[in-house]
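1. Could you work out the structure for the sequence below:
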Amino acid sequence: MITWIKSNLIWTEGQKILLILLFLMVFGWFIWKLLFLVSLIFLVCCFYFFRNPSRNCLAAHSDDTILICPADGRVIDIQYDPHSELEGYAYKVSIFLSVFDVHVNWIPMAGTVKKIVYKPGMFMLAFLPKSSLLNECNDVVLAGKQEKTILVRQIAGWIARRICCWIKEGEHLTVNQKYGMIRFGSRVDTFLPDNVMLAVKKGEYVYGGQTVLGRWICY
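-> Below you'll find the model as predicted:
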């Protein structure tokens, strides 16, 4: 329990929320006990939301053809375009994160960050197809061995209003490494080239940093 509290991201990514709730709790304790109780409940919920679990996919460390899922959640859509017109890629795998899911994001494969592009936008419901194009998002282009390139897109939703990205362009990352989070309900799209064989299906629940997303194949 102590480790869970110490590793919780509320200390870094939810400081303002934490301070506001603590202030309301102190104020409510002396003035209005109902306010204290409601603030305490919200504080517990926030600690749960900002949880920061340790995940490790051992197979991905020993086999560099394996790609892992970048986020917890439900696979709500898988698109395939043989002409690679999905942002220049053949596949798009969309994972929807509800407010009850872990919102930390993981790197799907080892590689170098080629580009990071933040795009301001709307805050539509994240499970809607158009949210991938119209909502506020942050794109990370990652290049691995033999010029294997993928794109991971963090998408803010109707409740989520902040995208956190902890990496920089040119940085070399390892598989399973945490690279960011999205606050309060969101979506993560992963764009993959044609030489990837997917290991997930639409409707499946996946775990970031643990569930195998797919595998590189050779032609």
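2. alpha carbons only for contacts and neighbour counts from here, please
-> OK.
3. tell me the secondary structure for Glu169?
-> Secondary structure state of Glu169, per DSSP: H, G, I helix; E, B strand; the rest coil, is coil.
4. what's the closest non-adjacent residue to it?
-> Once flanking residues are discounted, Glu169 sits nearest to Val113: 5.0 Å by Cα to Cα, 6 or more residues apart in numbering.
5. same deal with Gly111?
-> Gly111's closest residue in space is Gly144 (Cα to Cα, 6+ apart), at 4.1 Å.
6. what do you get for Tyr207?
-> Ranked by Cα to Cα, 6+ apart and with sequence neighbours excluded, the top spatial neighbour of Tyr207 is Asp72, at 4.3 Å.
7. pretty sure the one you found is touching Val212, no?
-> No. Counting by Cα atoms under 8 Å, Asp72 stays clear of Val212, with 11.9 Å between them.
8. So between those two, which is more surrounded?
-> Neighbours were tallied for Asp72 and for Val212 using other Cα atoms under 10 Å; the higher tally belongs to Asp72 (26 against 21).
9. Just give me the residue closest to the centre of this protein.
-> Nearest to the geometric centre of the chain sits Asn105, at 3.3 Å (Cα atoms, centre = their mean).
10. and that one, what does it touch?
-> Contact partners of Asn105, counting by Cα atoms under 8 Å, 6 or more residues apart in numbering, are 70-71, 178-182, 208-209.
11. Please generate a structure for the following sequence too, so the two can be compared:
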Amino acid sequence: MFHREGQKIILITFFLVVAALLVAQYYVPADWARWLVQISALVVLVLILQFFRNPKRPVTPSFDEVLAPVDGKVVIIDEVDEPEYFKDKRKQVSIFMSPVNVHVTRYPVSGTVTYSKYHPGKYLVAWHPKSSTKNERTTVVIHTPKFGEVMYRQIAGAVARRIVNYAEEGEQVTQGTDAGFIKFGSRVDLFLPLDCNIHVRLNQKVVGAKTCIASLPKQDD
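-> This next block holds a predicted model:
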């Protein structure tokens, strides 16, 4: 299954690959050159297909947990000042996506979208400390029954040139469902309440809509 954001690119790539295979078959006389063109064309098609793959991940929504919004590796766990929306301290967890990761963004929590904004910006490498505030990005805040408001931020990297964000203010969203896509990039930041329990560690690989990033502290009976 492939993401809808990749349908046009996949179709164009398919026709280009078919054209390359035919040209190589009938107009490239040397066997080694013909094989080189054909294999290269097929490799490009496979890479495009794997980039836009969209595996099904059924989720039983939980108001007590924040799930990973994307596949990737945890690169930041820190307490930071969040200046755009909360304007106070939050726990930040950042996930970096390599080109081989699934690049679908999924809602980390269920609730009501209270803020959704696109910011044009630069294309610094995703692990750069200033990429969270300087790069092209979208910021989404979801109000949940138990966590209060949870923010996630899609951030473009050095290669990514387009962020797709489906979240609209006032919309009811469900944990684990499709929230957007980052084409050929690169990082998502989560900003969580200070009293939540973080369940991941630095350099841990996480799976979107599967890995629990944080939970609420247990309440005394």
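12. TM between them?
-> The TM-score (TM-score structural alignment, normalised by the length of the first structure) is 0.86; 205 aligned residues with a Cα RMSD of 2.0 Å.
13. quick one on the thing from earlier: over in the second structure, tell me which residue corresponds to the residue nearest to Glu169 of the first structure.
-> Mapped onto the second structure by TM-score structural alignment, Val113 of the first structure lines up with Val113.
14. sorry, back to before: the residue nearest to the centre of the first structure: which element?
-> Using DSSP states H and E, Asn105 of the first structure falls within strand 104-106.
15. all strands of the second structure, in order?
-> Using DSSP state E, the strands of the second structure run over residues 65-67, 72-82, 88-96, 104-106, 111-119, 137-144, 148-155, 162-165, 172-173, 178-183, 187-192, 197-198, 205-206, 212-215.
16. What is the third one packed up against?
-> This points to strand 88-96 of the second structure. With contacts defined as 3 or more Cα pairs under 8 Å, 6 or more residues apart in numbering; DSSP states H and E, strand 88-96 of the second structure has these neighbours: strand 72-82, strand 187-192.
17. cutoff 10 Å now
-> strand 72-82, strand 148-155, strand 187-192, strand 197-198, strand 205-206 (3 or more Cα pairs under 10 Å, 6 or more residues apart in numbering; DSSP states H and E).
18. Show me what the first one is packed against.
-> Pointing back at strand 72-82 of the second structure there. With contacts taken as 3+ Cα pairs under 10 Å, 6+ apart, strand 72-82 of the second structure sits against strand 88-96, strand 187-192, strand 205-206.
19. Show me what stretch 53-63 of the first structure is in contact with.
-> If you take Cα atoms under 10 Å, 6 or more residues apart in numbering as the criterion, stretch 53-63 of the first structure is touched by 4, 7-8, 65-68, 102, 104, 106, 108-110, 174-178, 207-212, 215.
20. ugh, wrong one, I meant stretch 118-127 of the first structure
-> Residues from elsewhere that reach stretch 118-127 of the first structure (Cα under 10 Å, 6+ apart): 74-77, 94-98, 130-140, 153-161, 163, 165, 185-188.
21. Mind doing that once more with 7 Å?
-> Stretch 118-127 of the first structure has contacts (Cα atoms under 7 Å, 6 or more residues apart in numbering) with 96, 131, 134-139, 156-158, 186-187.
22. quick one: Asp81 of the second structure from Gln92 of the second structure, how far?
-> Asp81 of the second structure sits 9 Å away from Gln92 of the second structure, going by Cα to Cα, to the nearest Å.
23. now do His119 of the second structure
-> Relative to Gln92 of the second structure, His119 of the second structure is positioned 19 Å away (Cα to Cα).
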